[in-house]
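Participant: Generate coordinates for the sequence data below:
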Amino acid sequence: MKKTPVLNIALSRLIASLGHGDVVVIGDAGLPVPPGVELIDLALTHGVPEFLTTLEVVLCEMQVERHALAEEILDRKPPALAALERLNLAGALGERSLLSHADFKQLSRSARAIVRTGECQPYSNIALVAGVTF
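Facilitator: A predicted model of the protein is given here:
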């Protein structure tokens, strides 16, 4: 059995296969998944798993160079926003870019995969761009 936090086979495989610049989106339960983009569906029920827990586990294994958020998250202020700000200040998320929600959904078309959580707070979505460890 693995010693690292990610036990989900599909999610572990995805992270292990990432190359520099690849995009992974972690989304709430309502984020649409464009045709042709792999969906790793972790959602069990409303709020399970939550967005923040999923993000924190992914960050244990994924090297992140930069990230993107929909600018609407700053207006709606979902519960995860405070933690996102802390992670950003700690350097765990790399450089931040803000996009309109429409542009965020357009960016998700180029993602290697979308990880669907059970989160039901609108705009609880993040696009992570893979970095390198060397």
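Participant: CA atoms for contacts and neighbours, from now on please.
Facilitator: Fine.
Participant: Residue 15 is in what secondary structure piece?
Facilitator: Per DSSP states H and E, residue 15 falls inside helix 9-17.
Participant: neighbours around residue 97, how many?
Facilitator: 12 (other CA atoms under 10 Å).
Participant: I'd assumed it was in a helix, is it?
Facilitator: No - secondary structure of residue 97 (DSSP: H, G, I helix; E, B strand; the rest coil): strand, not part of a helix.
Participant: you'd agree it is up against residue 65?
Facilitator: No - contact criterion CA atoms under 8 Å: residue 97 and residue 65 do not qualify, at 11.6 Å.
Participant: need the next SSE after the helix holding residue 15, C-terminal direction.
Facilitator: Using DSSP H and E, the helix or strand that directly follows helix 9-17 along the chain is strand 23-27.
Participant: tell me the angle that following strand makes with helix 9-17.
Facilitator: Put simply, strand 23-27 runs at 150 degrees to helix 9-17, going by axes from the mean of the first three to the mean of the last three CA atoms, to 10 degrees.
Participant: Would you do the same for the sequence below? I want to compare the two.
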Amino acid sequence: MKTKFLFTSALLLASVAIFSIITAFQPKKPWVVPGKYVSMKNPVASNAESLKNGKELWIKNCQSCHGKSGHGDGPKAAQLKTDPGSFAPAEVQSQSDGALFYKISEGREDMPNFKKKIPDEEDIWSLVNYIRTLNK
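Facilitator: Coordinates of the predicted model:
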């Protein structure tokens, strides 16, 4: 009986390890942003008030997964199925403000949509302004 339990446990652990390895090497799915958002300009000026508001929203809604500095190292990041990534690399910072607005608003997979949690669009735009400071 003990041998059967050990064998079953070893088989389960091996399955989890293989799944983890396969998942880790799968390419990321591209996050397609509709054209109208790609060309959308941020109507909220990146000033002290907007950045303060964006930082407060970041701390409340984003920091737990994305981390204090946006490096994907928040306390909840390890619980996610998808890597929250870093906001510092050029691949993120080169995205348009509208693309970031869309991704925050709509979400996908582990990234929740924030349309209801942050209903004021100006607040989401302020959050986009704050995200721009994370590459510094």
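Participant: so what number do they get for TM-score?
Facilitator: The TM-score (TM-score structural alignment, normalised by the length of the first structure) is 0.28; 74 aligned residues with a CA RMSD of 5.4 Å.
Participant: what comes up buried for the helix holding residue 15 of the first structure?
Facilitator: Buried residues in helix 9-17 of the first structure, counted by 16 or more other CA atoms under 10 Å: 10, 11, 12, 15.
Participant: Please determine how far the last one is located from residue 115 of the first structure.
Facilitator: Between residue 15 of the first structure and residue 115 of the first structure the distance, using CA to CA, to the nearest Å, works out to 11 Å.
Participant: One more: the second one?
Facilitator: The spacing between residue 11 of the first structure and residue 115 of the first structure, counted by CA to CA, is 8 Å.
Participant: Give me the common contacts of these two.
Facilitator: residue 40 (CA atoms under 8 Å, 6 or more residues apart in numbering).
Participant: Between which two of the buried residues of helix 9-17 of the first structure is the distance greatest?
Facilitator: Using CA to CA, the buried residues of helix 9-17 of the first structure span at most 8.8 Å, a distance reached by 10 and 15.
Participant: show me what contacts residue 26 of the first structure?
Facilitator: Neighbours of residue 26 of the first structure in contact, by CA under 8 Å, 6+ apart: 51, 54, 55, 114, 115, 116, 117, 125, 126, 127, 128.
Participant: rerun at 10 Å
Facilitator: Taking CA atoms under 10 Å, 6 or more residues apart in numbering, we find residue 26 of the first structure in contact with 40, 51-52, 54-55, 58, 108, 113-117, 124-128.
Participant: Which of those fall within strands?
Facilitator: Among those, the members falling in strands are 40, 113, 114, 115, 116, 126, 127, 128 (criterion: DSSP state E).
Participant: With respect to residue 85 of the first structure, which of the residues you listed is nearest?
Facilitator: Nearest member of those to residue 85 of the first structure, counting by CA to CA, is residue 126, at 12.3 Å.
Participant: The closest one contacts residue 64, doesn't it?
Facilitator: No - the pair residue 126 of the first structure / residue 64 is not scored as a contact, 11.7 Å apart, by CA atoms under 10 Å.
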